[in-house]
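Peer 1: below are the sequence and a predicted model; questions follow.
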Amino acid sequence: MRVVVAEDLFLLREGLVRLLKAHGFEIAAATGSAPGLLGALLEFRPDIAIVDIRLPPTHTDDGLRAALSARERIPGLPILLLSQYVEQIYARELLADGAGGVGYLLKDRVFSDDQFVDTIRTVAGGGTVMDPEVVTRLLGRGGRGEPLGGLTERERQVLELMAEGRSNSAIAHRLFVSEKAVSKHSTSIFSKLGLAPSDDDNRRVLAVLAHLMSTPRGGGHPPGR
């Protein structure tokens, strides 16, 4: 699997490269800037891009913009974002095309190389992986006047696990309930959110997250990387 890595901090970038090589990945390019990222993605067309959101030259959202620009030219290009903060607007833009092959991890919540590698393979395969903290923050912003306010506590738990990319079987195992119960909760969730149910797990996750993040919640870009 060919990977392009974009991270402006030298030690972290080199650490990522070494870790990925140790797990059998081929590094097509490793860059520390947004222009370098865009050029590498268009030239090498990798199986996945691992991207720090905030890259030079401005250290704002340059990394994301470069990745999205490349994805417009290479539809479905898998992108795994790395950030130190939950930044809702970035997740919304990444998910906007509904094509799958997207991920959002928080740097300080990657606890093992196996976890990281599994996420890379899932996203490269067209799946969707959102860090549980990202999902929790997004779900936690729902108020009584919003669709999420109508969900039961169990439905919110199911929705959060769905957004993490888990199958009905995995959700059932996690919550110690039957798959039939999970299916029932899922149907109720889609009904309350006004979304058509789907047997396609990835499409289901994208639909739910796109709906959640399309609800105006105010605020701008938070500080940080």
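Peer 2: That came through, no problem.
Peer 1: from now on I want contacts and neighbour counts done on CA atoms only, so please keep to that.
Peer 2: Noted.
Peer 1: separation between Val4 and Thr31?
Peer 2: Distance from Val4 to Thr31, counting by Cα to Cα, to the nearest Å: 8 Å.
Peer 1: next one: Leu38
Peer 2: To Thr31, Leu38 is 10 Å away according to Cα to Cα.
Peer 1: repeat for Arg54
Peer 2: According to Cα to Cα, Arg54 stands 13 Å off from Thr31.
Peer 1: for comparison:
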Amino acid sequence: MTSTDAGRPLRVAIGEDDVLLREGVARILTDAGLEVVSRSGDADDLLHRTLAYRPDVVVADVHMPPGFTDDGLRAAMELRRRSPGIGVLILSQFCEPAYVMDLVGERPEGVGYLLKERVGDVTAFVDAVTRVAAGGSALDPEVVARMLGRRTREGPLQQLTPRELAVLAAMAEGLSNLGVAESLLISHASVEKHVTAIFRKLRIAPLDSENRRVQAVLTYLRTDDRRR
């Protein structure tokens, strides 16, 4: 869905210092029916314009001027603090789970982190943007694999079977049960069975909403990361 409940197109702000990538992302989103309300080449301008235009979602790079370190990420975190209703999708060249944990903070709603190479899969990229705008999550599979991989040696995740870990990873990426089934080539009923087992083993109460279940998984990952 590329429009809000009110019927207007989803509004997007873009923060990317690479002109070609910035314009490419804008073109992809515009062609998909979203409205790009601002384009910024540095983190300070991104923060200023986003607070002024109040889009539904921000798509931003991690490394941006003026500092060329994690300026874009810090701008995104500030936006989440000051405007909780705005979704934030980070695009990065680097697979950095620590960045994900910083971005998620105490509130996993409306957050995403993708490697820049994923933009080439236009359908999946647009889906990630719209999912984050709606308050869902979209985490890069490579980042999720690294997050889960360093937890399999000890702790509650050690109780999960390889298939359950695969299901958990797909859920953390933001996929619905149907999406998990299609991704792993298993039945919808099998996914439901695995999800029930995952929540039982991780002691996470199953919830009605697909989105809230994903948020529960992200919350677990964040909390577990801080215990280590």
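Peer 2: Everything's here; your move. Note that this is a predicted model, so its numbers are computed, not measured.
Peer 1: next, the TM-score between them, please.
Peer 2: With the length set by TM-score structural alignment, normalised by the length of the first structure, the two chains reach a TM-score of 0.88; 219 aligned residues with a Cα RMSD of 2.1 Å.
Peer 1: about what we covered before: who has more neighbours, Arg54 and Thr31 of the first structure?
Peer 2: Higher neighbour count among Arg54 of the first structure and Thr31: Arg54, with 25 against 22, using other Cα atoms under 10 Å.
Peer 1: what's the more buried one aligned with over in the second structure?
Peer 2: Under the alignment by TM-score structural alignment, Arg54 of the first structure pairs with His63 in the second structure.
Peer 1: and Val19 of the second structure, how many residues sit next to it?
Peer 2: Neighbourhood size, Val19 of the second structure [other Cα under 10 Å]: 12.
Peer 1: run through the residues that contact it.
Peer 2: For Val19 of the second structure, the contact set (Cα atoms under 8 Å, 6 or more residues apart in numbering) comprises Gly41.
Peer 1: what do we get in the first structure for it?
Peer 2: Match for Val19 of the second structure (TM-score structural alignment): Phe10.
Peer 1: can you give me the end-to-end span of stretch 92-102 of the second structure?
Peer 2: OK, stretch 92-102 of the second structure end separation, Cα to Cα: 14 Å.
Peer 1: next: stretch 130-140 of the second structure.
Peer 2: Stretch 130-140 of the second structure has an end-to-end distance of 15 Å (Cα to Cα).
Peer 1: counterpart of that stretch in the first structure, which residues?
Peer 2: Aligned by TM-score structural alignment, stretch 130-140 of the second structure falls on residues 121-131 of the first structure.
Peer 1: quick one: Arg82 of the second structure from Arg227 of the second structure, how far?
Peer 2: Relative to Arg227 of the second structure, Arg82 of the second structure is positioned 27 Å away (Cα to Cα).
Peer 1: so how far is the lengthiest helix in the second structure from its chain's centroid?
Peer 2: Determined from DSSP state H, the single longest helix within the second structure is helix 210-227. The chain centre lies 13 Å from the centre of helix 210-227 of the second structure; the measure is Cα atoms, centre = their mean, to the nearest Å.
Peer 1: show me what that helix is packed up against.
Peer 2: With contacts taken as 3 or more Cα pairs under 8 Å, 6 or more residues apart in numbering; DSSP states H and E, helix 210-227 of the second structure sits against strand 137-139, helix 162-172.
Peer 1: please work out which of those is packed deepest.
Peer 2: Counting by mean count of other Cα atoms under 10 Å, strand 137-139 has the highest mean neighbour count of those, with a mean of 28.
Peer 1: mean deviation, the next helix or strand after that strand versus the first structure?
Peer 2: With elements assigned by DSSP states H and E, the helix or strand that comes after strand 137-139 of the second structure is helix 141-149. Taken over the aligned residues, the distance from helix 141-149 of the second structure to the first structure averages 1.3 Å (mean Cα distance after the TM-score superposition for the first structure).
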